[in-house]
Structure formats: C-alpha cells, structure tokens
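Okay, here's the prediction I keep looking at, along with the sequence it came from:
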Amino acid sequence: MASSNFIDYVKICSRSGRGGGGSAHLHRDKKTAKGGPDGGDGGRGGHIILRGNSQLWTLLHLQFRKHVIAENGLNGGPDHSSGAQGHDEVLEVPLGTIARDAETGEVKCEITQHGQEIILTPGGRGGLGNAHFKSPTNQTPRYAQPGEPGIEEWVVLELKLLADVGLVGFPNAGKSTLLSVVSAAKPKIANYAFTTLAPNLGVVAYRDYKSFVMADIPGIIEGASEGKGLGLRFLRHIERNSMLLFMVACDSPDIAEEYHVLLTELEKYNPELLDKKRILAITKTDMIDEELEEEIRQTLPDGLPTVFISSVTQKNIGQLKDLIWQALNS
C-alpha cells in the first residue's frame, strides 16, 4: 500500500451536543384550570465516541474530517415529555489509537480492543423540567433548568501499531524482504534506501496453527530520534511491539556498531524500549561462507540471541520463528 494511504496522526475539532432545556410548562386543559407543573426534561446532547475496529489499520478516513459535531439534545415538553437525546457521533478507529488533548498533550483514552467504545467528548446533560422543583411551599414553579453546553476541544488521534514483533534496522537491512517471505504481506522491495515509506503488518504462521503479528517499521538512521530521515515519524509504532527483532546485513562494515547505533536511537526516543526482549538477525548470509560467518559471530554482543538468516534461500527462517515464539511466550 502506498505511503500516502497510511495516516497515523490526525487533529480534529470535537464538539459534543448541547443538552436540551427543561420545560417550565403548567398543565392546563378544559377540565383543569390549575393542574400544576408538568414540564419534561431536556434530552442529553450527543457524545463523540471512539470505537475500535480491527479491520482498520490507518486513520486515513479521518484525515479530512477536521470538525466532528454531535447533535444537540431537544428541549423537554409538556405532560412530562422528555426531549430526544442528540445523536452520538461514532468515530471508528484502528486498534492502538490514542487520543490526546491537543493543547496539553495529556492522554485522554486509548483503544486496544475490537468493538471497544470510549466517550471522547461527552454531551451536555439535559436540563430538568419544572415538575422536579414542585414542593409544598412552591407548588407552581415557573422555571426549569437549561441544558448544559456541549464541549468543544481539539483532539489529536495518534496510531501506534499493535504487533508482537517489530523489525528494527537501517534501510536495506532486508526487513521488507523477510516480512514478504514469512507472511502474506507484500511490501515494496527495492535496492535503495527508504523503500518502505509506511509501516507494514504481516501475520506469520507458526506451528500447530499458531501465529504472531510482525511489523516492518520504516528504516531508522543515526539521528532519527532527533528528526533525521523517516525514523522519528514511525518510532512511535515500536512502542507497542512486544519484542524487537534487530536486523543488520552481513555486509555491514561493523555489525556490532550498527546494532549499538540502533539501540542508542531507540533509547534516545524512549528509554523504556530497551526493556523489551531483543533478537539480532544477521541478514543476507547467502553471500558469505561459514568461515566468515564464524568470524562475524565472534564480534557480536554477548548474551544477545542471534541468528544468521537469508530470506532469499530461507536459511534459518524456521530457527528465527522458534526464537521469536520462545521470546513472546517466556
């Protein structure tokens, strides 16, 4: 899918409905001259609601919808008739969507499950009719409550992809190729930097009908945490991955140093990312022999689960899946 179709950040003006006013009606008919207060309550203003939808993976459908406005509640009427509630506006969003106050940055809510509904901006309450204010000392109240006003606020919706495994690596490390081999995803693949301009998700089949979700995050470069390249824009998606698969090509001048740079960029962006489980995959090993592979192995960090793979020849792809599954379930 083209990068122009992947939208992970939108800013909207959310305005909930005003509550309807209560009625100050006094009952009168041809048989009753002074029937007392019978004003009904006003209806609640419409809410702005977020609803999780697992079939969505982008906020594209909200990109040009800058103003979301719910209906006002209707006023109460005579004979204790309540006003109708304002129609709620429901925004379907992909799982992993966070709503923030645009001014303060405070997180208002997040959607993580299909069908989950959260009121983003509550509608104003309807006012009480004068029937509620009748008392022995005030038997004909001629007043009622007005409805509460709705709320108007600017809200940022930010998507952080939910995946089990996040692929982390410099451009041309082979992330897209691996994803295309182990899943049905068809990311764009070419021999130049930043082929992937938007995250791609793929479901990886494992043994006994098990599976896990893998996310190909666009290539990070040194300085990504400071806004260089594409990394800063998509680093947020790594935050939601259960574990990280670092990928470094075997023809890198210094594999250990490249891994360290990637780790440093993640730490600068969010130190908590270093708490995630990590696996290192050395890619494109169909280009080297066993002797060179062993030399590379001697230079790698101790204690880091490492596997030498080739997406082209399928070398050690099964072993990689085993390591990932063990990490996800340990």
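Received, thanks. Residues are numbered from 1 along each chain as shown.

contacts and neighbour counts: CA atoms only from here.
OK.

Any idea which residue is closest to the centre of this structure?
The chain has residue 97 as the residue nearest its centroid, 2.1 Å off, counting by C-alpha atoms, centre = their mean.

mind listing what that residue touches?
Contacts for residue 97 were tallied using C-alpha atoms under 8 Å, 6 or more residues apart in numbering; they are 110, 111, 112, 157, 158, 159, 160.

ok, now with 7 Å
Contact criterion C-alpha atoms under 7 Å, 6 or more residues apart in numbering gives 110, 111, 157, 158, 159, 160 as the residues in contact with residue 97.

Look up how far residue 59 lies from the first one.
The span separating residue 110 from residue 59 equals 14 Å under the rule C-alpha to C-alpha, to the nearest Å.

Okay, one more to line up with it:
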Amino acid sequence: MFVDKAKIFVKGGDGGDGIVSFRREKYVPEGGPSGGDGGDGGDIIFRVDEGLRTLMDFRYQRHFKAERGVKGRNKSMHGANADDMIVRVPPGTVIIDDDTQEVIADLTRHDQEVVVARGGRGGRGNMRFATISNPAPEIAELGEEGQERWIILELKVMADVGLVGFPSVGKSTLLSVVSAAQPKIGAYHFTTLTPNLGMVDVGDGRSFVMADLPGLIEGAHQGVGLGHEFLRHVERTRIIVHIIDMASTEGRDPFDDWLKINDELRLYDGNLERRPQIIVANKMDIPEAEENLSAFREKLAAYEAERAVETAASGGGDEGDDQAAEPLVREVVAISAASKQGVQELLYKVADLLDSIPEMPLVEEVVEVNERKIFRLNPKDDQQYTIRRDNEAFVIDSPSIEKLIKRTNFGSIDGVQRFARILRNMGIDKKLRDLGAEEGQTIRIGDYEFEFVERI
C-alpha cells in the first residue's frame, strides 16, 4: 500500500537531574560539594533513506520518544547523555508543524537529516553553585523537558518523469510497457488511486525513474477528485509527460484536454507551467487518431503564435513575469502504448531532455541548525515578562521563568531561595508592589501558584 501522508507525535528526551552530594573521603573532614550534572536528553532526528518509498511505517508507529539523560552522580561524575533517536523517511518528505503549519524541513537527498524535537539539557549538580559566601550549597537543577510536538509528514514522489493527463488516457499502460512496474489497469476512471514508480531502461546505458500519477480532472487545484493529493506529486518531477487520448475515445476534444490539465497545473503551482513538458499523443493505433492529431497540431501552432504576440505586447517576457512564462518543451510525440508504436522514440527524447536540464528539481529547503541551545539562568534576552491581573491573582507571563520553575527543586530550601532571588533581581518583586500586590495574594506563573510575601 502506498501511504503519502501521516501525522505523528515526537518528543525529545528529558534532561537528567543534577544531584546534591558532598565529599566524604576519610581524610577530607570538610569535603566540598560533589554533585554531578545530569546528562542531556536525546534528540529526535529525521534522516532520509533512499531505500524507502512510502510512509507506510508511520501507520503502525505514531509516537516517537527519545530517551532521557542519566541522572548526575556523586564524586563530581556527570550522567551520560542519551542517544539520539534516528527516524528514517523516504526522499521527498516534507515535515510540517501541526500547530503552526510551518514547514520544518523539506528532505530530498539521501542521508539529509534535521532535528525535529530537541532533547532537554541536563540539570546542574550542586558543585556548580558553590560560591565564597555559600561553599556548601544544597541546590541542584532538575533536567530540562524535551521538546514535544505533533507533526505532519507529506510525501511528494521523487521521480525524473511524471505522467499526467485525464483518467483512462493510457498512463498506467505506458508505465507497464517501459518498466517492470505493474500498475492496475482498467477501462474505468481512477483505476490508479496512488502514484506508481517504475525504473525505465532506455537501452543505451541511460535510465530514469517514471511516476504514473493518478488522473486529473477539472477543479483538481481546488481539491476536486482528490486533486491536492495528486498534484503535490507533480512538484517533484523534473519533466512532465502529458499524455492525451488522441483517439478521443470518450468524446472529448484532445486540445481542450491539454488546455484544461495545463490550467490545473498552473493554478496549483505557477512553477509547473514552466516545467519542461513533452506532449504524448496516445492511442494512435485507432483510425480516428491521425485526423485528430493533425487538428491538434494546428490548434497548438495557433495557440503558440497567439501567446507569442501577447508576450511581445507585454514587454517581451521579462524574467519573473508569470504571464509571459512558457513551458520549455512542447514537442508532440505520437505513440500507441498498447502496441508499443513510437514508445522507444519517446524514451530517447525523454532521456535527451533529462540530460539537458538540472539534476534535481528546484525545491526550497528549510535548514535547521543542529546545535543544542544552552540554557542560561538570567540572560538579558530572557528578562522579558508581563504582569496582569486575573481577578484577585497576579499572573506573570514569561517563558524563561516558566522554564526556570520546571528546573527548580522546590523541595530544597536553597532551591526556593535561589528562585526567589532570581525573580527579585529581575525586578518582579518591585513591579508587583507597584501594581498593588499585598501579603498573601496569589501569584500565578504557568501552572504554578505562589503566595506573595513581603521581604523584610
């Protein structure tokens, strides 16, 4: 089964906790603090594996959680960092944040990778907090929580050649003739519901990957007939092979078919109009096809002449002018996929065109720097906060303070005092007094509530 979309949950590993410990060797009667730091949690990393072709594996596993870092140890020994979790995806996978719909990464190359959920940093042990005024601190940080999010995976087929056209024009038949692929073939619309890939051997030492994409219909760019599910796979192809039923077996005009499909491609993505395209006149073994082909060539020539006039009138088609942009190739090749007439000539033309254009399709890659962010207790950039009233309570909104709360061990008096000292140094105590906070009033920070206490 071909699966080209999946929604999964990812969570980086939590950092290990730092510990409170003191030296207790025989000849060190007043040993100092020796609590080690916790290890960092593992990252969730997506890596491209060119051996994969679908997102099938994500139908059975939808939750991915990396291991947490190891807790710190005594004698100043740090806990081990957790191993990163590597998740393999096929080339052509687009990773999207489900909440913001932001594209996290567009993975196209083998072994390309991106961090989609970072592990938390390990907490610091008490040896990190020793000062002249407090040489034996009983303070240790908890490990930072790993990043978690729901993401959407969308697969856009990576193929050199994409076969497009109305349903039942012979796309699957052509793929079955030129490759070892065995797509379902039937005399009814939408026989093909998912893309089929086949490796095509031209016969002169050259080869390429061809994709039989499900048939398009009018309104596909608006999602009609699962249009979006089909059209997104065209984006990855280097060449479009536009197959037309030149025998008009279903009573449609071949030239009208060509115009409608091109309109759908253009309306979905303007770049597809400029994608190299070869027009394949199929079913030429049927008597009516020759007459229709002659009429098609005449209409195509008139259309090209009309567009040339429009281009000249608009200023010669300056670069970046979408109205003047033309497909690079509009060559018509007559074949019969059923009898294999003209098929070899088509393969030669496709291979020659592939040799003359860039190796990979133009795709926008979103690069994420794979560097672990270092947690800082009180950097200037993290001193931003807002205070607002919520009935009788004061609410403090600050991501940095919420992060600090999660890393503070409130079971330790030293930890509580340190937390209060940081807030006081940030000016929060003074701001609360200015806003009218009184002894015993509730202060809410994230999911935590505290009582306001006047410091004497």
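Alright, I've got the coordinates. Fair warning: this is a prediction, and the values are worked out from it, not measured in the lab.

ok so, going back, take the contacts of residue 97 of structure 1 and keep only those in helices.
Among these, DSSP state H puts none in helices.

can you map out the helices along the stretch 201-350 of structure 2?
In the stretch 201-350 of structure 2, the helices defined using DSSP state H, counting those that start in this stretch lie at 227-234, 254-268, 288-313, 343-355.

Need the winner for burial among those helices.
For the helices of the stretch 201-350 of structure 2, the largest average neighbour count (mean count of other C-alpha atoms under 10 Å) is found in helix 227-234, namely a mean of 21.

Kindly state which residue of structure 2 is aligned to residue 49 of structure 1.
When structure 2 is aligned by TM-score structural alignment, the residue opposite residue 49 of structure 1 is residue 45.

And residue 154 of structure 1, by the same measure?
Under TM-score structural alignment, residue 154 of structure 1 pairs with residue 150 in structure 2.

Packing partners of the host helix or strand of that match?
Secondary structure assignment for residue 150 of structure 2, by DSSP states H and E: strand 148-155. Packing contacts for strand 148-155 of structure 2, counted by 3 or more C-alpha pairs under 7 Å, 6 or more residues apart in numbering; DSSP states H and E, involve strand 5-11, strand 93-97.

residue range for the first one in structure 1?
Read it as strand 5-11 of structure 2. Structural correspondence for strand 5-11 of structure 2: residues 9-15 of structure 1, per TM-score structural alignment.

mean distance, the matching stretch to its aligned residues in structure 2?
Between stretch 9-15 of structure 1 and its aligned stretch in structure 2, the superposed structures give an average distance of 1.0 Å (mean C-alpha distance after the TM-score superposition for structure 1).

residue contacts, residue 332 of structure 2?
Contacts for residue 332 of structure 2 were tallied using C-alpha under 7 Å, 6+ apart; they are 278, 279, 280, 281.

Alignment lookup: it to structure 1.
Alignment note: residue 332 of structure 2 maps to residue 306 in structure 1; criterion TM-score structural alignment.

check contacts around the equivalent of residue 78 of structure 1 over in structure 2.
In structure 2, the residue equivalent to residue 78 of structure 1 is residue 74, according to TM-score structural alignment. Counting by C-alpha under 7 Å, 6+ apart, residue 74 of structure 2 touches 21, 34, 35, 36.
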